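Student: would you be able to build a 3D model of this:
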Amino acid sequence: MDVRTSFAAQTYAQARPATQPAPNATGPAGAGSAFSALADDFARTLKAGEETAKAAMTGGADPHALVEALAASELAVETAVTLRDKVVEAYQEILRMPV
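Tutor: Purely as a prediction, here's the structure:
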């Protein structure tokens, strides 16, 4: 057996885990669960803002709590819009790449 062949086999064996990550490692599946958690948090923030607004209309919440809930909702929406814009910008950049 050639030394170069043995060295290539060892290098391949060391690099193989990088191409086959563990299921619990952050990767496509890990990123999907992270985005899912972010979407759930976004929905919870909006729902809490709506519930606080309803409570404020019926006299069940003070104006300060309403302002805080609306500010949190506004921040969540602005963050989602910024993220969407970045994703669209990246997609357009990929489309402009020469093939």
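Student: when you work out contacts or count neighbours from here on, use the C-alpha atoms and nothing else.
Tutor: OK.
Student: count the neighbours of residue 78 for me.
Tutor: Burial of residue 78 is recorded as 12 neighbouring residues (other Cα atoms under 10 Å).
Student: and the helix or strand hosting it, what does it pack onto?
Tutor: When elements are defined using DSSP states H and E, residue 78 is found to belong to helix 63-96. Using 3 or more Cα pairs under 8 Å, 6 or more residues apart in numbering; DSSP states H and E as the contact criterion, the neighbours of helix 63-96 among helices and strands are helix 28-57.
Student: show me what counts as buried in the helix it packs on.
Tutor: By 16 or more other Cα atoms under 10 Å, the buried positions in helix 28-57 come out as 42, 45, 46, 48, 49, 50, 52, 53, 56.
Student: the helix holding residue 78: which residues count as buried?
Tutor: In helix 63-96, the ones that count as buried by 16+ other Cα under 10 Å are 66, 69, 70, 72, 73, 76.
Student: one more to line up against the first:
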Amino acid sequence: MITQINAVNAYAAARPAIAPGAPSDAVQKLGQAAEAFAGQMDRVDQVATGAMTGQVETHRLVQTIAEAELALETVVAIRDKVVEAYQEILRMPV
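Tutor: Okay, here's the model as predicted:
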């Protein structure tokens, strides 16, 4: 039998899961990863501009582009996994 005290305790335990507030740890990590990716792309722009003006060595430009390529491949792989998971959810019977 469900008593009023049990219902109140269950509601209090479930409330943080539905209440708006501080973002979860996973959301914060995803945001940090997005900021890091944007920072990497900004560095590529700065180094490329420096290489065109002769202020940056070609070796540094090639290294920065390779790092950006790796970051982009990682972001695309994550995006593909998210889309795949979303499609799996859509295929679930209701």
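Student: TM-score for this pair?
Tutor: Here the superposed chains carry a TM-score of 0.74, computed using TM-score structural alignment, normalised by the length of structure 2; 91 aligned residues with a Cα RMSD of 2.5 Å.
Student: hang on, the earlier thing: now distance to residue 13 of structure 1 too, for the buried residues of helix 63-96 of structure 1, in TSV please.
Tutor: Output for the buried residues of helix 63-96 of structure 1, formatted as TSV (distance: Cα to Cα, whole Å):
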residue	distance to residue 13 of structure 1
66	58
69	53
70	54
72	49
73	49
76	45
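Student: for the residues you listed, which one is nearest residue 3 of structure 1?
Tutor: Set against residue 3 of structure 1, the nearest of the buried residues of helix 63-96 of structure 1 by Cα to Cα is residue 76 (58.2 Å).
Student: please say which position in structure 2 that closest one maps to.
Tutor: When the structures are aligned by TM-score structural alignment, the residue of structure 2 matched to residue 76 of structure 1 is residue 71.
Student: quick one: secondary structure of residue 24 of structure 1?
Tutor: Reducing the assignment at residue 24 of structure 1 to three states with DSSP: H, G, I helix; E, B strand; the rest coil gives coil.
Student: could you measure from it over to residue 32 of structure 1?
Tutor: 12 Å (Cα to Cα, to the nearest Å).
Student: equivalent analysis for residue 12 of structure 1, please.
Tutor: To residue 32 of structure 1, residue 12 of structure 1 is 29 Å away according to Cα to Cα.
Student: equivalent analysis for residue 21 of structure 1, please.
Tutor: Separation of residue 21 of structure 1 from residue 32 of structure 1 (Cα to Cα): 15 Å.
Student: ok, residue 16 of structure 1 next?
Tutor: Distance of residue 16 of structure 1 to residue 32 of structure 1, computed by Cα to Cα: 23 Å.
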